[in-house]
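Trainee: Sequence first, then the predicted structure:
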Amino acid sequence: MKAIILAGGIGTRLWPLSRTNFPKQFIKLKNMDKSFFQLTFERCLNLTTVETIFIVTTSRYKFLILNQIKEIGYCLNEKQILIEPTGKNTLPAICYGVKEIRKLGEDIIAVFPSDHLINNLQEFTRSINQGKQLTDKYIITYGVKPYKPDTGYGYIKPKASLITGYQVDEFIEKPDLQAALDYINKGYFWNSGIFMFRSDIFMEEVRQCNQEVYEAFEAGDINKVYQMTPSISVDKGIMEKSRRVAVIPLDIKWNDLGSFDNFYEEFIGDGEDNIGFGQEIAIDAQDNLLYADRDKVVALIGVDNLIVIDQENALLICKKNHSHRVREIVKKLSESHDPRADVHLTAYRPWGSYTILAEGASYKIKRITVLPGKKLSDQLHYHRSEHWIVVSGTAGVTVDDREYLLLNGESAFVKAGSRHRLVNPGAISLEVIEIQIGQYLEEDDIVRFEDDFGRC
């Protein structure tokens, strides 16, 4: 069996935690030591091997994925990361994974979103493996047994029983509250977005149900494929049309944290049902969600049913049951070209990350983290000088024709126009404070001469 992980989503409903450049699947919440993506990758390892996991994403997340996999102790061949030229929703993403896997031969494939929280790993693994019994005839979807009426999920109506699971009678869009309650009473399932199928059967159903997508994927070049294919979900494109769909129940606690309202089902609150992740104080306040990015005291008095998300450069305050509208905020920011729609103060790069600590009209201070063995590009800036101070680790520094090492507490100065490079030759992460001085400090003031990651 092989696995496909879908990891290209942006997660706009969890802004400002989730941003375009660092979306929710890669986030580690304060009470988590692994990201949602890392947890998904490890769940796949209970079903198959590292060599048979394929990840569909965009070029923006390629090195982030490689670094997060390495962080949990595994090494993935870059050929197993499939880069979409542009996002076209889940059906083209799955077809891309299937297209590449079929080059290795027909096989059973399981497909997983990268942003789910799942408990009871043993039961989850058992239920996923049950799907193999039906793959000769059916495309399998996995339905979560609902534990409450929820209007944020689609529902699956089962019909005739099979060896394991049921034939699918109907897929139903997100309902109103009364309809959701009726569906639970009738034994419907939540649509988890997890699938299993034989590669040949799946592509035959694509041919039968969505000729436009099928013909697009007959093209050889992936760029041409994505120019031709429509943007469509696998549910709309295949699952709602096919007569060969079965559902297997997942009787586990499952949450896709699709909005901040979903946090109330996953995390434990205080005596007044306030949910916090740090130094929160609530007086005469109930049913609130509080999340501060840093060690900041968040205090509430006399307010109920609020969601308060405090990040380094953005603050969200909204009422519960309104968090599905957060994407409207992202849309407004994007329309005004506000970078806070897309980036945190911490930005992730193939070599590590940097965090903006302070900035003004002619200066910017960053904390730079360079992973072991990684190099920044050989580069220069026309409009700014840089002063590097090593906080921990060992820095390999090249400035023009001079090469030397810097240890903890030592520093280097790079004047504007000097060719320079920063390298971590050690076995631990390198931490550097960088002070930029100049009249123009944006990231596009850069000329690269050599780069390990193919950037120009």
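Mentor: Everything's here; your move. Residues are numbered from 1 along each chain as shown.
Trainee: Could you use CA atoms for every contact and neighbour count after this?
Mentor: Noted.
Trainee: Now do the contacts for F267.
Mentor: F267 is in contact with I275, counting by Cα atoms under 8 Å, 6 or more residues apart in numbering.
Trainee: separation between it and N31?
Mentor: 10 Å (Cα to Cα, to the nearest Å).
Trainee: Show me what whichever strand or helix holds I65 is packed up against.
Mentor: Counting by DSSP states H and E, the element that carries I65 is helix 62-71. Helix 62-71 is packed against helix 36-45, strand 346-349, with contacts defined by 3 or more Cα pairs under 8 Å, 6 or more residues apart in numbering; DSSP states H and E.
Trainee: buried residues in it?
Mentor: Going by neighbour count (16 or more other Cα atoms under 10 Å), the buried part of helix 62-71 is 62-69.
Trainee: Likewise for stretch 194-203?
Mentor: Buried residues in stretch 194-203 (16+ other Cα under 10 Å): 195-203.
Trainee: Closest to D445 out of those?
Mentor: Closest approach between those and D445, by Cα to Cα: F195, at 45.1 Å.
Trainee: this is the other structure I want to compare:
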Amino acid sequence: MLIPLILSGGSGTRLWPISRRNLPKQFLSLAGSETLFQQTLRRAAALPDAAPPVVVASDDHRFLAAEQLQELGISGASILLEPVARNTAPAIAVGALQALKRDADALILVLPADHLIGDAEAFTDSVARARLLAEQGWLVTFGIRPDRAETGFGYIRRGSALEGDTFRVEQFVEKPRLEVAEQYLASGDYDWNSGMFLFRASRYLEELQQQAPAMLEAARTAFEKANTDLDFIRLDTEAFTAAPNDSIDYAVMEKTARAAVVPVGCGWSDIGSWDALWMAADKDADGNHFEGDVIALDTKGSLVRSHDRHLVATIGLDDVVVVTTPDATLVARRDSSQDVKKIVDQLKAAGRTEHDLHRVVRRPWGSYDSLESGDRFQVKRIVVKPGAALSLQMHHHRAEHWIVVKGVAEVTCDDKVFLLAENQSTYLPLGSRHRLRNPGKVPVELIEVQSGAYLGEDDIVRFDDVYGRT
């Protein structure tokens, strides 16, 4: 049995301001109508003998992962929730333990959730070649055939040939300087390290026992003490936090004597920067990629992306990135786009929220958009999905007005339950127990006006929540 193990815990800070901690790049539609996570799931599901996936996700992203799995009609997936980020080696360990619960002889195909692959046929062929080695006990990594000297990736030096265009791994190399990367490209002996792997779950755990026993012990304890919450498997926080924060390359692949590499040219990109997204995107005759409402004059080699109902105009620009969102705009040279992370670091240091939340915040029941705020007031646009409901809650410091603009809402306010149709409104006094539910088959949209001394999201006391939040 081949079990895809999808690692979806990344933060994607180099694609700010589109990608943020609460909605990172893997859950965004950056290259096509489906998100990168969904494209990864679909690619894995198309492989021969592929079982439902095991997904390792951050607790913060659990509902995003579940919803996007549901949108694809994928059932039977296991979603493991990391209480803290501990890099790839521990994440793969708990994924391997979950795979072994299904099949003691399971092969696991480790795939980052945020990669783009343009040639699905070449990818499928590479998995078939890797599978032959994995069935013989090899720990197989996929090496991307380089088409340029790239300093943003690690490299794999191929060793002696094995079978069918596969090789032993001679050496893993950290991200090189440009002149060294040019030497690697010229030699023809190196591939980019893709971060994708295939091996038996049991073999990985055997190697982890030899190379990093403390990590395996922490991962096993976190898995054995896990509890089930709705459709999620929550790893034990204390045990998982004790796991060393190491990558699979450092913990296992650089140390094992049984590492193999399968070179592949499959139109791969890790979408690790705006420049990488520009390289992977379709472009016009001037080398530009535009999304949204854009007018460009004398502009070449650029990526310009505007959000809804926002016009972006450029004049006389070459090789730039312009990205707008409702609350932030990025303007950068393409060759400096790796430095976006420095902006994110500055936002964190300043205690700002733009690195963390979008203006439109997604929740398991729908979303809200903070339209306006000032002294003692805030205005939000709230959208509730069909059949969904907010928690039964109260606030200590604010009252609320709800005005329905689309659909029919069911409102609970203390001991009263009633319906609000379009253009109807209600007042929720400070301290009242209230809930909003959508009993219909179309989304409910309403405008919420908050007023009070404190309007923070932490002023919520939940009495009942269908999503298990407290």
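Mentor: Okay, I see it. Keep in mind it's a predicted model, so treat the numbers as computed, not measured.
Trainee: hang on, the earlier thing: off-centre distance for the helix holding I65 of the first structure?
Mentor: 12 Å (Cα atoms, centre = their mean, to the nearest Å).
Trainee: what range in the second structure does the following helix or strand past that helix sit on?
Mentor: Next along the chain after helix 62-71 of the first structure, taking DSSP H and E as the criterion, comes strand 81-84. Under TM-score structural alignment, strand 81-84 of the first structure corresponds to residues 79-82 of the second structure.
Trainee: on average, how far is that stretch from the matching bit in the first structure?
Mentor: Following superposition, stretch 79-82 of the second structure is found to deviate from the first structure by 0.9 Å on average (mean Cα distance after the TM-score superposition for the first structure).
Trainee: before we move on, back to that, could you dump the buried residues of helix 62-71 of the first structure into TSV with distance to N129 of the first structure added?
Mentor: Below are these laid out as TSV (distance: Cα to Cα, whole Å):
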residue	distance to N129 of the first structure
K62	29
F63	30
L64	29
I65	26
L66	27
N67	29
Q68	26
I69	24
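Trainee: can you give me the end-to-end distance of stretch 279-294 of the first structure?
Mentor: 10 Å.
Trainee: what does it correspond to over in the second structure?
Mentor: Stretch 279-294 of the first structure maps onto residues 293-308 of the second structure, going by TM-score structural alignment.
Trainee: which outside residues touch that stretch?
Mentor: So stretch 293-308 of the second structure is contacted by 274, 278, 286-292, 309-326, 334 (Cα under 8 Å, 6+ apart).
Trainee: Surely S160 of the second structure and A260 touch.
Mentor: No: using Cα atoms under 8 Å, S160 of the second structure is not in contact with A260; the gap is 9.7 Å.
Trainee: what about those two, which has more around it?
Mentor: Legend: neighbour count by other Cα atoms under 10 Å for S160 of the second structure and A260, higher for A260 (29 against 11).
Trainee: Over in the first structure, tell me which residue corresponds to that one.
Mentor: Per TM-score structural alignment, A260 of the second structure is aligned with A246.
Trainee: for the helices and strands packed on helix 62-71 of the first structure, which one ends up most surrounded?
Mentor: helix 36-45 (a mean of 20; mean count of other Cα atoms under 10 Å).
Trainee: could you say what helices and strands it packs with?
Mentor: By 3+ Cα pairs under 8 Å, 6+ apart, helix 36-45 of the first structure packs against strand 2-6, helix 62-71.
Trainee: Now for the match of A260 of the second structure, which secondary structure element holds it?
Mentor: Counting by DSSP H and E, A246 of the first structure is part of strand 245-250.
Trainee: just S367 of the second structure next, same as before
Mentor: Per DSSP H and E: strand 366-374 holds S367 of the second structure.
Trainee: In the first structure, what range does that strand match?
Mentor: Counting by TM-score structural alignment, strand 366-374 of the second structure corresponds to 352-360 in the first structure.
Trainee: and what of stretch 210-217 of the second structure?
Mentor: Under TM-score structural alignment, the match for stretch 210-217 of the second structure is residues 208-215.
Trainee: Same check on stretch 341-354 of the second structure?
Mentor: With TM-score structural alignment as the criterion, stretch 341-354 of the second structure aligns to 327-340.
Trainee: How many residues are close by K253 of the first structure?
Mentor: Here the number of neighbours of K253 of the first structure (other Cα under 10 Å) works out to 16.
Trainee: One more: D33 of the first structure?
Mentor: D33 of the first structure - counted by other Cα under 10 Å - has 11 other residues nearby.
Trainee: about what we covered before: I'd like the helices and strands packed on helix 62-71 of the first structure as a markdown table, with distance to I329 of the first structure appended.
Mentor: Formatted as a markdown table, these follow (distance: least, Cα to Cα, whole Å):
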| stretch | distance to I329 of the first structure |
| --- | --- |
| helix 36-45 | 24 |
| strand 346-349 | 20 |
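Trainee: hang on, the earlier thing: who touches the match of stretch 341-354 of the second structure?
Mentor: By Cα under 8 Å, 6+ apart, stretch 327-340 of the first structure touches 12-13, 15, 313-314, 341.
Trainee: on that earlier part again, now the match of stretch 210-217 of the second structure: buried residues?
Mentor: 209-210, 213-214.
Trainee: correct me, but the match of A260 of the second structure touches V168?
Mentor: Yes: between A246 of the first structure and V168 there is a contact under Cα under 8 Å: 5.1 Å.
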